[in-house]
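# Can you look at this prediction? I've put the sequence above it.
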Amino acid sequence: MKPEHDRILQAIAAIPRGRVASYGAIAARAGLPRRARLVGRVLRETPDGAELPWHRVLRADGRIAFPPGSRGFREQARRLRAEGVQVRAGRVPLASFGLDPDLDRALWGPRLGL
């Protein structure tokens, strides 16, 4: 496996339960800004049996990437709802359920009066 593919898989694996991230956000966290399509390709090539929270990765606008009504669409929506993520008409409100784009703030919390 290529090192950049491994970084993408690690970034996906790090998405916490009840949160989602866009393909572009995953690429950026893997050190590959503007490589959102590569994230999609890596997910497609990952074996079905891999323990990976693939369902937490969405389009930049919060939509599920599978065609509406398809088996993948229904499975992704089901998995997200089981984690408490709100899914309406195939879309997740990223402001409520997305990862914090500021990694320092996500890890350490907000700066307090500094």
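Happy to help now that I have it.
# Could you use CA atoms for every contact and neighbour count after this?
Noted.
# all strands of the protein, in order?
Taking DSSP state E as the test, the strands found in the chain are 21-22, 57-58.
# Save the ones you listed as JSON lines, and put in distance to residue 73 and mean neighbour count too.
JSON lines is the format used below for those (distance: least, C-alpha to C-alpha, whole Å; neighbours: other C-alpha atoms under 10 Å):
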{"stretch": "strand 21-22", "distance to residue 73": "16", "mean neighbour count": "24"}
{"stretch": "strand 57-58", "distance to residue 73": "11", "mean neighbour count": "26"}
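# now those strands as TSV including distance to residue 51?
Formatted as TSV, the strands of the chain follow (distance: least, C-alpha to C-alpha, whole Å):
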stretch	distance to residue 51
strand 21-22	17
strand 57-58	14
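# so which of these gets nearest residue 6?
The minimum distance between residue 6 and these falls on strand 57-58, with 16.0 Å, by C-alpha to C-alpha.
# adding another structure so you can compare the two:
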Amino acid sequence: MLPFTERVVQIIGDIPAGKVMTYGQVASAAGSPRGARQVVRILHSMSSKYDLPWHRIINAQGGISTPSDREEKGGLQRELLEAEGVKFLPNGKVDLQVYRWFPEEEFMW
């Protein structure tokens, strides 16, 4: 596994229940501020293998990003987050000021 991929897997695995990070935030914390799309790829290909809490990753606006043909996955993501105590605003977004998690500095690369 490449170093960036290893860092992304570790960071996502460390997000506590009831907290979220954005794709770009994970990429930046892993050392590649412009690597949000790589985070998407890693989530897609490695979530099952590493039992990653994929549902804790949302977009920069606090929303769930799912293609229109995968609405059921977006519903599942919301259900999983709500089960952890994350509350959604009336516009369907998460208040990042309340629920955003920042890794400890020792984990920043």
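Right, received. Where do you want to start? Quantities reported herein were computed from a predicted structural model and do not represent experimental measurements.
# Give me the TM-score for this pair.
The TM-score (TM-score structural alignment, normalised by the length of the second structure) is 0.83; 103 aligned residues with a C-alpha RMSD of 2.0 Å.
# among the strands of the first structure, which is nearest residue 42 of the first structure?
Of all the strands of the first structure, it is strand 57-58 that lies closest to residue 42 of the first structure, at 12.0 Å by C-alpha to C-alpha.
# what's the mean distance for the closest one versus the second structure?
Strand 57-58 of the first structure, aligned to the second structure and superposed, deviates on average by 0.3 Å (mean C-alpha distance after the TM-score superposition for the first structure).
# And that strand, what does it pack against?
strand 21-22 (3 or more C-alpha pairs under 8 Å, 6 or more residues apart in numbering; DSSP states H and E).
# List the contacts of the strand it packs on.
If you take C-alpha atoms under 8 Å, 6 or more residues apart in numbering as the criterion, strand 21-22 of the first structure is touched by 15, 56-62, 94, 98-99.
# Generate a PyMOL selection restricted to the buried subset of these.
Those of the contacts of strand 21-22 of the first structure that count as buried under 16 or more other C-alpha atoms under 10 Å are selected in PyMOL with:
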select buried, resi 15+56+57+58+59+62+94+98+99
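# what number of residues lie near residue 99 of the second structure?
17 (other C-alpha atoms under 10 Å).
# Identify the residues contacting residue 79 of the first structure.
Residues counted as contacts of residue 79 of the first structure (C-alpha under 8 Å, 6+ apart) are residue 55.
# now the counterpart of it in the second structure: how far from residue 16 of the second structure?
Residue correspondence to the second structure (TM-score structural alignment): residue 79 of the first structure is matched to residue 80. The gap separating residue 80 of the second structure from residue 16 of the second structure is 13 Å, by C-alpha to C-alpha, to the nearest Å.
# now residue 29 of the second structure
16 Å.
# Correct me if wrong: residue 99 of the second structure contacts residue 86.
Yes. Shown here, residue 99 of the second structure and residue 86 form a contact pair, counting by C-alpha atoms under 8 Å, at 7.1 Å.
# which residues are common contacts for those two?
Common contact partners of residue 99 of the second structure and residue 86 (C-alpha under 8 Å, 6+ apart): 18-19.
# Stretch 35-44 of the first structure: how far from the chain's middle?
Mean-position distance between stretch 35-44 of the first structure and its chain equals 11 Å (C-alpha atoms, centre = their mean, to the nearest Å).
# Only the buried residues of it, if you could.
Buried residues in stretch 35-44 of the first structure, defined by neighbour count with 16+ other C-alpha under 10 Å: 35-36, 38-40, 43.
# again with stretch 43-54 of the second structure
The neighbour-count check on stretch 43-54 of the second structure (16+ other C-alpha under 10 Å) flags 43, 47, 52-54 as buried.
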